[in-house]
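Undergrad: task: produce atomic coordinates for the following.
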Amino acid sequence: MAATSPSPIPAGLEDPVTYKQAVSMLAETGHKVSGNTIARWGLPTVRVGRTHYVDWPDVLEAHRDHTEAKMRSSSNWT
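TA: Below is the predicted model of the structure:
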């Protein structure tokens, strides 16, 4: 009997990234977030082995909403 192994490419996501990759890319925006913060946003994830993947466009939309809410609550919002 042949052994099967999971595919290293997650299925079901348009543009999959790990939490670590998402944190790294969002750091370039000037509005950093942690992997735990991204996990709390409740985005759909796909798990391959021990690694969780999220869809990059979903991360961008959630980050936009999170940053907007943060800016609105600060005194710098115009």
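Undergrad: from here on, just use CA atoms for contacts and neighbour counts.
TA: Will do.
Undergrad: what is the burial count for residue 16?
TA: If you count neighbours by other CA atoms under 10 Å, residue 16 ends up with 21.
Undergrad: another one to check against the first:
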Amino acid sequence: MAVAFHTPMPTRIRDGVTFKEASVLLRRTGHPRSKGTLQRWAQEEGITTERVAGTDYVSFTAILKLHAVRVRGDDN
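TA: A predicted model of the protein is given here:
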């Protein structure tokens, strides 16, 4: 499934995606998480987000790292 990235893109976050885009991309991992779960995790961990034109962007790298840690915790 292709993910359409919205414009304008954030300026401070190089690999910025929306939480919805991140959720769609994580489906391929076999450990999908909802947009809301990713937002909650990011807030709990203090991950930087940037709001552009009313849309929140987050680093996909940061989400991938957080996802890996949380999924390991879920599976143990």
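Undergrad: need the TM-score from the superposition.
TA: A TM-score of 0.81 describes the superposed chains when it is computed by TM-score structural alignment, normalised by the length of structure 2; 66 aligned residues with a CA RMSD of 1.2 Å.
Undergrad: residues in structure 1 aligned with the longest helix along structure 2?
TA: Identified as the longest helix of structure 2 according to DSSP state H is helix 60-75. Counting by TM-score structural alignment, helix 60-75 of structure 2 pairs with residues 56-71 of structure 1.
Undergrad: so for that stretch, what gets flagged as buried?
TA: Neighbour counts using 16 or more other CA atoms under 10 Å place 56, 58, 59, 62, 63, 66 of stretch 56-71 of structure 1 among the buried residues.
Undergrad: again, but for stretch 23-31 of structure 1
TA: 23, 26.
Undergrad: from the opening residue of it to its closing one, how far?
TA: Start and end residues of stretch 23-31 of structure 1 are separated by 10 Å (CA to CA, to the nearest Å).
Undergrad: what's the offset of that stretch from the middle of its chain?
TA: 11 Å (CA atoms, centre = their mean, to the nearest Å).
Undergrad: need the contact partners of that stretch.
TA: Outside stretch 23-31 of structure 1, the residues that touch it by CA atoms under 8 Å, 6 or more residues apart in numbering are 32, 33, 34, 35, 67.
Undergrad: which among those residues gets closest to residue 52 of structure 1?
TA: Closest to residue 52 of structure 1 out of the contacts of stretch 23-31 of structure 1 is residue 35 (10.9 Å), distances taken as CA to CA.
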